[in-house]
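[1] need a 3D model of the sequence below.
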Amino acid sequence: MDGFWFFWAMWLVVIAIQFFDESSRKQKWIVTCLLIISTSSIVIPFLTISLRMPLIIFAIISFTYIARLDMKNIFYAYILSTLTAAVFLMVNYFIFFEPVWLYVSPLIMVSFLTLFSNIVFMKNQKKRVAILVSGFVQGEGLLVVLLWHQSHPSFSTFIYGDYIVLDMLGMSLFLVLCWNLIENFVEFIKKKWINGKLGPQHSPGKVNV
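    The predicted structure follows:
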């Protein structure tokens, strides 16, 4: 993977924010997305591996958001992000150690499994995104440790947060945001129906005296 799905998903997110986000932080999020896209080619050497910049930015945003929650929500977010990390690590284990058992694209497997785990166990839309990103960051870190512990040949050239990971993360974020939009649309229709604006309009009948 060369980052195609990552760039595609990020540009769609930028378009969605531009046309559908009415909050005061709209411009801030657009600038952040453009920063993530523009730094995708930056690779930073760190000890025996290298770090690709976008995942570092994702990690800072995600962990900053989660750190502002209360202890109960932080603990719950940690459990769900660990679940996401486990899904990510499981699929990547097969990529590096047992590729013969991969019958479905890793991109599809990770994207839909993480989408399912997030929408089932987390109802808050902002927390879904933060937990998803946190899970990928943790999962990639665990993968680095696993490759190092097993002395895998790929470890010497491994790039933390490389395009294959960014593709998975970008597609997963896109699916989660699409689900959030569907939920918002359904809630909008429900409110309109309750208020009688979409219900059947009955004209008052004539009364014969």
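[2] CA atoms for contacts and neighbours, from now on please.
    OK.
[3] what ranges do the strands span in this structure?
    If DSSP state E is used as the criterion, the strands of the chain fall at 43-46, 49-52, 159-160.
[4] can I get the ones you listed in CSV with mean neighbour count and distance to M1?
    As requested, the strands of the chain are exported to CSV (neighbours: other Cα atoms under 10 Å; distance: least, Cα to Cα, whole Å):
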stretch, mean neighbour count, distance to M1
strand 43-46, 12, 17
strand 49-52, 17, 15
strand 159-160, 22, 13
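[5] next, the second sequence, to be compared with the first:
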Amino acid sequence: MIEALFYWSMWLLIISVYFFDNEIKRRERLTIIGLIIVITSLYSVTFYHFHVNLSFVFLSALVFWYCARQCKLRQFVLMLISFFLAGFYVWIQYLLYIEPVWMYFPPFWMSVAVNSFITIVLLRKILYRCIVVSAAVIGGEIMTSVMLYYFNHVYMFDYVIGQVQSLAIISMAIVIISIWSLFEMVTLELKRRVLLSVPGRSTVSQRKMNA
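    Next comes the predicted model:
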């Protein structure tokens, strides 16, 4: 079920970008990135005793590359929020694998809801929101594998870092973030049109813009 959600949400994002993004270069770049993530999600590699999804490796490199291009202050803010969300992710995984008796809600939807809500509230740009969600799940997956290794959990030898279930958290959160960002754009446009339609307000707004 969760695997199907990942592929459904990824193809939804790819199709939406390809047909509705007016900037050609960005559209082509995002479409290629989405296709690479979908294709590489089918394969995994082994490093020592850890199994790692190739899509997870690609996404980690992409997030690291983008964050490295930002200024120090923005890096700090993005990483701080990502670290907080990664801690929440590990806490959910701890309840799931170590103390499942305390798990009252589906862990998948809890992670999607918290990641979406926190990034929407704390960040303005959709790209920052997507980067933070991705970085949080990446960090959470790495810390989860360390936690399983520390507790010598029986599932440690079969655990795949960046498995499709964790990628589905990222993709579903990005779908929710995209829908909310579109809603924000529509409301701002409606607000602008309403202000321009009010007699006298358009002149005042134009004067403020010229000032």
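[6] now the TM-score, please.
    With the length set by TM-score structural alignment, normalised by the length of the first structure, the two chains reach a TM-score of 0.89; 198 aligned residues with a Cα RMSD of 1.5 Å.
[7] thinking again about what came up before, in a markdown table, list the strands of the first structure along with distance to L102 of the first structure.
    A markdown table is the format used below for these (distance: least, Cα to Cα, whole Å):
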| stretch | distance to L102 of the first structure |
| --- | --- |
| strand 43-46 | 29 |
| strand 49-52 | 26 |
| strand 159-160 | 22 |
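[8] nearest to Q18 of the first structure, of these?
    Among these, the nearest to Q18 of the first structure by Cα to Cα is strand 49-52 (26.5 Å).
[9] for I36 of the first structure, find the nearest of the strands of the first structure.
    strand 49-52 (10.5 Å).
[10] what's the average distance for the closest one when superposed on the second structure?
    Compared with the second structure after fitting, strand 49-52 of the first structure deviates on average by 0.8 Å (mean Cα distance after the TM-score superposition for the first structure).
[11] tell me which residue is most central in the first structure.
    Geometric centre of the first structure, nearest residue: L173, 3.0 Å, by Cα atoms, centre = their mean.
[12] so what's that one up against?
    Contact analysis of L173 of the first structure by Cα atoms under 8 Å, 6 or more residues apart in numbering lists 9, 129, 132.
[13] so for I79 of the first structure, which of the strands of the first structure sits nearest?
    Nearest to I79 of the first structure among the strands of the first structure is strand 159-160 (22.6 Å), distances taken as Cα to Cα.
[14] show me what that closest one is in contact with.
    For strand 159-160 of the first structure, contacts defined as Cα under 8 Å, 6+ apart pick out 43, 49-52, 140-141, 144.
[15] quick check, nearest of the residues you listed to S151 of the first structure?
    Nearest to S151 of the first structure among the contacts of strand 159-160 of the first structure is V144, at 10.4 Å by Cα to Cα.
[16] how close does M168 of the first structure sit to M71 of the first structure?
    According to Cα to Cα, to the nearest Å, M168 of the first structure and M71 of the first structure sit 29 Å apart.
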